[in-house]
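Novice: Just to be clear, the model below is a prediction. Sequence and coordinates:
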Amino acid sequence: MSEVVRPLYEHPAFQEASGPALRPGGAELTARGLDLCGFGPGDRVTDLGCGPGATLGLLTGRGLRALGLDASAEFLARARAEQPGTPLLRARVEALPLADGGLDGLCCECVLSTLADPGPVLAEMARTLRSGGRLLLSDLYVRRPGAAGGIAGCAAGARPLEDMEGLLRRHGLRPLHVEDHSRALSELAGRLIFQHGSLDALRNLTGGGGCGRRDPRDLGYCLIIAAKEAS
């Protein structure tokens, strides 16, 4: 029987380096994205892949009606303890248990890059957002020409930035604002190296379930704000 590979973000060593947000840029980058989205008090915003609830705290702190979804029962238990009273659902991002056009906004951070095919998730985003609703997307992307393909682990679905923008457009989600935040990824990698001597050392702890054995310069990190096109 083959051993189940543990995702890097589930390992305590990674969580120590990344903080409660479990991604490059942390809460500061999410706050930047929320500012760009321009949500108002009472807006309905769902966090896809909410993890232990860091973004949910930002949403409720701004007076938004937040909902968290995650496939991990462990993460949802932590989110419930950290954000009591915030609605949480266990669900897969490819099949959202939400009504058509019922959301003012969606947050999706470090989720799409873990998926070989993001199409079903993007279709669900477009279905559940109202016309003009905003998507806050932050994720890994492939930054060096010819580097796409063969990436393992949490970056298996990473693709060039122009491909990401094209996918959004094909699903009725128009990119409004795109920023490169690769420095945040480098800083996180630096903290991991400082703690463990090398990224390979951390990959060994996770059974090889990191972001792939490749030149880290192949990957960058981006923030994209998109809007649901009018039907």
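Specialist: Done, it's in.
Novice: When you work out contacts or count neighbours from here on, use the C-alpha atoms and nothing else.
Specialist: Fine.
Novice: list the contacts for the nearest residue to residue 231 once chain neighbours are set aside?
Specialist: In space, and not counting its chain neighbours, residue 231 is closest to residue 131: 6.9 Å by Cα to Cα, 6 or more residues apart in numbering. Applying Cα atoms under 8 Å, 6 or more residues apart in numbering to residue 131 gives the contacts 101, 227, 228, 229, 230, 231.
Novice: so when I look at residue 131, I'm seeing a strand, right?
Specialist: Yes - Residue 131: assigned to a strand according to DSSP: H, G, I helix; E, B strand; the rest coil.
Novice: okay, pairing it with this:
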Amino acid sequence: MDYTHSAVRWLLGATAHPGGEALTRHLLGRLRLPTGSLVADVACGDGATLDLFARAGLLAVGVDVEPRAVAKAGRLAAAVLGDAHHLPLASGVYDAVVCECAVSTFADPAQALAEMVRVLRPGGQLAMTDVVLRRDLAPAEVTAAVDRLTSARTMPDYAALVTAAGLRVVRTEDRSVDALALTRRLARRLTAVGARGTAATARACARAVESGALSYALLVAEKPAARLR
């Protein structure tokens, strides 16, 4: 999906993920980064989060695999073309890495997380948000719709991936309220343009959020500090 396309932006909003800028601001508050901190935004899209970070006094660098997204993001902050599985970034220098609603879309999430850990300095932080799916509870229609876009996992599965990459999980937060707002908005807007079948799927996803089968979550983890010799 081209997240820079005007129709997609109209459907999903400026930041193209549940919670929008408000959730990104909340995420930033959890990191408590001092002014001048170096932050990488992996899968930065067209740079909405990079712009927010720059306005907060951070030194932000974005990475995205889509050339058009990088071109747009580069108007707001430093942005480079690259694959999350092989980040074109220096090792061990970033104070934080942020990845919003993207780990579940990567072909190899474990490899992508290993790369994020590589570029973090000792004591640096990873903050990610993503779709959470309880396949044992979700209706087949919802599972099929989610699987067309992501390989969503349960929260414990995400935490296990992050831990296996060498980080310590310090916080997780359920953000179902953000997922519910987005699925309801999608249903309304799709109905308005006559896309009844897709709107019905969006309403089914909203019901799945209400039942706890589908949700959204925030996870913050920390890279162990270097040991003193």
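Specialist: The structure has been received and is ready for your questions. Note that the structure is a prediction, hence the values are computed from the model and not measured.
Novice: what residue of the second structure takes the place of the residue nearest to residue 231 of the first structure?
Specialist: Under the alignment (TM-score structural alignment), residue 131 of the first structure maps onto residue 122 of the second structure.
Novice: picking that back up, nearest to residue 158 of the first structure, of the contacts of residue 131 of the first structure?
Specialist: residue 227 (21.3 Å; Cα to Cα).
Novice: which SS class is the closest one?
Specialist: strand.
Novice: The second structure: which residue goes with that one?
Specialist: Checking TM-score structural alignment: residue 227 of the first structure goes with residue 222.
Novice: ditto for residue 102 of the first structure
Specialist: So, by TM-score structural alignment, residue 102 of the first structure is matched to residue 93.
Novice: Give me the neighbour count for that match.
Specialist: 15 (other Cα atoms under 10 Å).
Novice: Surely it and residue 121 touch.
Specialist: Yes - between residue 93 of the second structure and residue 121 a contact is recorded at 4.7 Å, counting by Cα atoms under 8 Å.
Novice: in the superposed pair, what's the mean gap between the top helix by length along the first structure and the second structure?
Specialist: Secondary structure of the first structure read by DSSP state H shows that its longest helix is helix 182-196. Compared with the second structure after fitting, helix 182-196 of the first structure has a mean deviation of 1.2 Å; criterion: mean Cα distance after the TM-score superposition for the first structure.
Novice: In contact with the residue most central in space within the first structure: list those residues for me.
Specialist: Centroid-nearest residue in the first structure, with Cα atoms, centre = their mean: residue 109, separated by 1.7 Å. Going by Cα under 8 Å, 6+ apart, residue 109 of the first structure touches 23, 48, 49, 136, 137, 138, 139.
Novice: hey, where'd the strands end up in the first structure?
Specialist: With DSSP state E as the criterion, the first structure has strands at 44-48, 65-70, 88-90, 103-109, 129-142, 173-180, 219-228.
Novice: Can I get those in a markdown table including distance to residue 7 of the first structure?
Specialist: Putting the strands of the first structure into a markdown table (distance: least, Cα to Cα, whole Å) gives the following:
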| stretch | distance to residue 7 of the first structure |
| --- | --- |
| strand 44-48 | 17 |
| strand 65-70 | 15 |
| strand 88-90 | 18 |
| strand 103-109 | 16 |
| strand 129-142 | 15 |
| strand 173-180 | 25 |
| strand 219-228 | 18 |
